[in-house]
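1. 3D, please:
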Amino acid sequence: MTRGPATPLPPPKERRRLRESAALTQPQLATQVGVAPGTVRAWESGRTTPRGRKREAYAKLLKTLAEEEAAQAQAQAPEQEPKPEAEPQPQPELEPQPQPQPVAAPGPTALTPAQAFDALYAFGAPALVRQTFLLTGRREQARESVERAFQAAWERWPEVARDRNPVGWVRATAYEYALSPWQRFRPRHRHPEPPPADPGDRTLLNTLLRLPARHRRTLVLYDGVGLDLPETAAETEASTPAAANRLLHAREAVAARLPALADPQVLHRRLAELASNERLRAAEPPAVRRGGERRARLRTRAAIAFTVALIGTTALTVRTAPTHYEPPVSPGQAVRGVPHRVAPGALSDEELELRQKLRDQVQDGPERLLPRPE
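-> Down below sits the predicted model:
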């Protein structure tokens, strides 16, 4: 199940760079687009994407920032001397693999959406399952999180296929699902899974699981996957200093229990070994696609059923609701001193006096008492 094409957007990392280059904060950019600052953080991390008019406004603003940056760079170009470019420093990765290109590139040999999705799944799913296992310590939860993330990618396939790093889009979604606080309420968490067989792997996994979720995710992204600090900060929806602080605290906690892992290179190697030693399997791509389409159909049917029930309830309410206001009946007031009539006959003097007294009073009850100042 695919959706129609939408306005193209730069990748999340480029969105964050353009905003910072223009010296705009997330609240300032959110005010210009008309959304909340948390929405901008989600857009820059790649966890969610704008839609409709918000997407068009966001894309137009980013295009304006890019044009201003290009014009400023062109104006300053003659005044600056060319500097030799620094050689990029190699970054460690949890599983060495080339960076994928957009899988739905136009051309005469372009793949169909299903074939492109299957290729992306076969490329990134095995590594993502092992990475997610480091976050949760649960094999089945890691597999389910990655499958749910790929199903979400299939629902938004035109957008994900044009992204420069579709694996990063799926990774952010899988991590969010795996670390959701609602996972602890599932029946699966009542039964612990068997720990790794190797004592060293078991100790390292227990150390990772003792870290706070944000610190654990930052450590896996930086020292495990090999992202740089700005990319890690964007994916965790944090500022670069905050991400660096989380990384330092996570390394200190790991080194305090496992001093041999104080070296980041050794820590990276042990994380890769821990993830590779587990026998983790992912489902076949067609099964994931069919599961996502089935889940989308169920959601659609549930929404239709809820809408029909809401319409029926509204119609029944309109049908049975009163059309005019009926004032409530005031409570009765007991009248004392009326003798019981035992038989018909002439009234006595007391009864005549009482009848005249009742006739002289107001029929609706006693007069209203008003307080008067003394």
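2. every contact and neighbour count from this point should use C-alpha atoms.
-> Fine.
3. show me where the stretch 51-200 of the chain has its helices.
-> Ranges of helices in the stretch 51-200 of the chain, per DSSP state H, counting those that start in this stretch, are 52-76, 113-136, 139-155, 157-162, 166-178, 199-210.
4. contacts for the fifth one?
-> With contacts defined as C-alpha atoms under 8 Å, 6 or more residues apart in numbering, helix 166-178 is touched by 45-47, 100, 102, 120, 124, 128, 132, 135-136, 141-142, 145-146, 148-150, 153, 160, 217, 235.
5. which stretch among the helices of the stretch 51-200 of the chain comes nearest residue 191?
-> Comparing those against residue 191 with C-alpha to C-alpha, the closest turns out to be helix 139-155 (12.0 Å).
6. and the closest one with helix 166-178, angle?
-> Per axes from the mean of the first three to the mean of the last three C-alpha atoms, to 10 degrees, the angle that helix 139-155 makes with helix 166-178 is 130 degrees.
7. list buried residues within the contacts of helix 166-178.
-> Those of the contacts of helix 166-178 that meet the buried threshold are 45-47, 102, 120, 124, 128, 132, 135-136, 141-142, 145-146, 148-150, 153, 160, 217, 235, by 16 or more other C-alpha atoms under 10 Å.
8. what strand or helix carries residue 16?
-> Assigned by DSSP states H and E, residue 16 belongs to helix 12-21.
9. ok, residue 355 next?
-> Per DSSP H and E: residue 355 is located in helix 349-360.
10. residue 12 contacts residue 44, doesn't it?
-> Yes. Taking contacts as C-alpha atoms under 8 Å, residue 12 lies within contact range of residue 44: 4.6 Å.
11. anything in contact with each of these two?
-> residue 234.
12. chain center to stretch 58-78, what's the gap?
-> Centre-to-centre, stretch 58-78 and its host chain are 31 Å apart (C-alpha atoms, centre = their mean, to the nearest Å).
13. just the residues contacting it, thanks.
-> By C-alpha under 8 Å, 6+ apart, stretch 58-78 touches 7, 8, 9, 15, 18, 19, 21, 22, 33, 50.
14. could you dump these to TSV with neighbour count?
-> Formatted as TSV, these follow (neighbours: other C-alpha atoms under 10 Å):
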residue	neighbour count
7	15
8	13
9	20
15	24
18	20
19	19
21	13
22	12
33	19
50	18
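15. one more sequence to fold, the one below, so I can look at both together:
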Amino acid sequence: MSRSTADSASSVPLPTPKERRRLREALALSEEEVAEAMGVTRATVRSWETGRSAPRGRKREAYAKLLGTPGPTDLVRPEAEPPAEPRAQAQEHSQQPQPQPQPQASAAAAGNVRPRAAVKRAAKPPRAPSPAPAISPGPARKGPSKPPERLRPVAAEAPAEPAAPAEPAAPAGPAQPPALTPEEAFDALYAYAAPGLVHQTYLLTGRRRLSREAVEYAFHHAWQRWPEVAVDADPVGWVRATAYEYALSPWHRFRRAHRHPDAPPTEANRRALLGALLELPPSYRRTVLLYDGLGLDLPETAAETEASTPAAANRLLHARAVLGRRIPELAEPEALHRCLSALVAEAPTATLLPARAVRAGSERRTRGWTRAVLGVTAALIVVTGFTAATAPTRYIPVNAPGEAVDGVPVRGGPQKLSPEDLELRDKLRAEPNPGPERLVPAVG
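-> Here you go, the predicted model:
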């Protein structure tokens, strides 16, 4: 494969990780089937859908065709616009039902998949999606939020000047907003999302100090990875997921400041709902807050909690059942969604650090960790060099000097022979006669 082909394959646009998961479920494909068609493992497909990694080269092009996204050749626009009649014929032709290509066949045509497995799967009918637990239809889910559009500053409209009478004014295109610097974009994201995230994290943990700490931690990491967060389709969701994971970490129970929740609110309804939420397991609490509080749909909730869609549905049903038993007024899904939405939409009252201080703290923490790593590395190099310089080149045995030991018992075995015994032994050994007369004592 030439370099130009590799560059075009690596530049194939892919949808966001959440959209990849949604497209796969819309095609009624499981992770094992996608892994078999792409020639990778199931863990690799899961990392693609969670955003931890992305395919490259020909696998990227094959994965884009499998999901049905346009390839690099599909993004080229024609220079000239077709005439009206062929366009009308094309529209009539597009209205006719066209057979939908199988995703497995398109993946096999990409050239980097297993052809035998792709042919076998293309011959089989698509498997029906795994039945998820039935969720009672609540109020209509609102579409995914688009914070980047909200964060763009609106360009001031200049007063229209009268056109010259001789030449008609050319139609002006849409006004482009001025480009923001990374610092301005981060400050806008922080001002827009931080207060609400602190309030949401407080609903998850019941601890105000921990909620502020979690949001500051999330924005510290967002500024460290700002090139990645700036191009993300949902930067608020990126920061929200980081803040939720930090706030729900089980290690905070060993810290004395966060061992017990804060005092409950004075209102009876809010106190009962917050107490019922805190009794749920962390994963169930997070699922019901995302779905019924923020209005995310089920696939987005499952993707953000890193769970499958059926697992997220089961958690939601269990959380609704527990909240309905604790608070009978919220037994209906509509009532629970209305109450949680109103609770999330409350005006936050927490006082936060300015965005500039958060950015400075993130940079200071990065410098501190960098210096610590460099210091530890330098210390290891010094210790290793000192050990190599002072270590002996050969083994020198240690001979301990002899010492008198008292209290040792008498050595066992036969006693030492006296001179008479030695003489008798020599005489017996020297006599050649081995008979009985040998034992007769000699008379002097």
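16. TM-score of the superposed pair?
-> The TM-score (TM-score structural alignment, normalised by the length of the first structure) is 0.71; 318 aligned residues with a C-alpha RMSD of 4.2 Å.
17. now the helices of the stretch 51-200 of the first structure in TSV, with distance to residue 313 of the first structure?
-> As requested, those are exported to TSV (distance: least, C-alpha to C-alpha, whole Å):
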stretch	distance to residue 313 of the first structure
helix 52-76	31
helix 113-136	41
helix 139-155	32
helix 157-162	37
helix 166-178	35
helix 199-210	48
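18. compare these and give me the one nearest residue 304 of the first structure.
-> Of all the helices of the stretch 51-200 of the first structure, helix 139-155 comes closest under C-alpha to C-alpha, at 18.8 Å.
19. and for that closest one, what span of the second structure is it aligned with?
-> Using TM-score structural alignment, helix 139-155 of the first structure corresponds to residues 208-224 of the second structure.
20. with the first structure superposed, average distance for that stretch?
-> Average distance, stretch 208-224 of the second structure versus aligned residues of the first structure after superposition (mean C-alpha distance after the TM-score superposition for the first structure): 1.0 Å.
21. ok now that stretch, how far from the chain's centre?
-> Here the centre of stretch 208-224 of the second structure is set off from its chain's centre by 17 Å, with C-alpha atoms, centre = their mean.
22. ok, stretch 220-230 of the second structure next?
-> Offset of stretch 220-230 of the second structure from its chain centre (C-alpha atoms, centre = their mean): 15 Å.
23. the equivalent of residue 237 of the first structure over in the second structure: what secondary structure?
-> Matched by TM-score structural alignment, residue 237 of the first structure corresponds to residue 306 in the second structure. For residue 306 of the second structure, the assignment made with DSSP: H, G, I helix; E, B strand; the rest coil gives coil.
24. burial measure for residue 306 of the second structure, as a count.
-> The number of residues packed near residue 306 of the second structure is 14, by other C-alpha atoms under 10 Å.
25. from residue 20 of the second structure, how far out is the spatially closest residue to it that is not a sequence neighbour?
-> Distances taken as C-alpha to C-alpha, 6 or more residues apart in numbering put residue 50 closest to residue 306 of the second structure, at 7.2 Å, once the chain neighbours are dropped. For residue 50 of the second structure, the distance to residue 20 of the second structure (C-alpha to C-alpha, to the nearest Å) stands at 9 Å.
26. also residue 306 of the second structure?
-> Using C-alpha to C-alpha, residue 306 of the second structure is found at 14 Å from residue 20 of the second structure.
27. what do you get for residue 86 of the second structure?
-> From residue 86 of the second structure to residue 20 of the second structure the distance is 35 Å (C-alpha to C-alpha).
28. kindly report the same for residue 295 of the second structure.
-> 20 Å.
29. and what of residue 108 of the second structure?
-> Distance of residue 108 of the second structure to residue 20 of the second structure, computed by C-alpha to C-alpha: 19 Å.
30. quick one: the strands in the stretch 51-200 of the second structure, in order.
-> With DSSP state E, counting those that start in this stretch, there are no strands along the stretch 51-200 of the second structure.
31. matching residues in the first structure for the longest helix seen in the second structure?
-> Looking across the second structure with DSSP state H, the single longest helix is helix 355-390. Mapped onto the first structure using TM-score structural alignment, helix 355-390 of the second structure spans residues 285-320.
32. ok, average deviation of that stretch from the second structure?
-> Here the mean offset of stretch 285-320 of the first structure against the second structure after fitting is 1.4 Å, by mean C-alpha distance after the TM-score superposition for the first structure.
33. buried residues of that stretch, list them for me.
-> Within stretch 285-320 of the first structure, the residues scored as buried using 16+ other C-alpha under 10 Å are 285, 288, 289, 292, 293, 296.
34. kindly report the same for stretch 224-242 of the first structure.
-> 224-227, 229-238, 240.
35. who touches that stretch?
-> Residues outside stretch 224-242 of the first structure that contact it (C-alpha under 8 Å, 6+ apart) are 12-13, 16, 41-42, 44-47, 91-95, 131, 172, 214, 217-218, 221-222, 243-244, 268, 271-272.
36. can you select the buried ones from these in PyMOL?
-> Command for PyMOL that selects the buried part of the contacts of stretch 224-242 of the first structure, burial taken from 16+ other C-alpha under 10 Å:
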select buried, resi 12+13+16+41+42+44+45+46+47+92+93+94+95+131+172+214+217+218+221+222+243+244+268+271+272
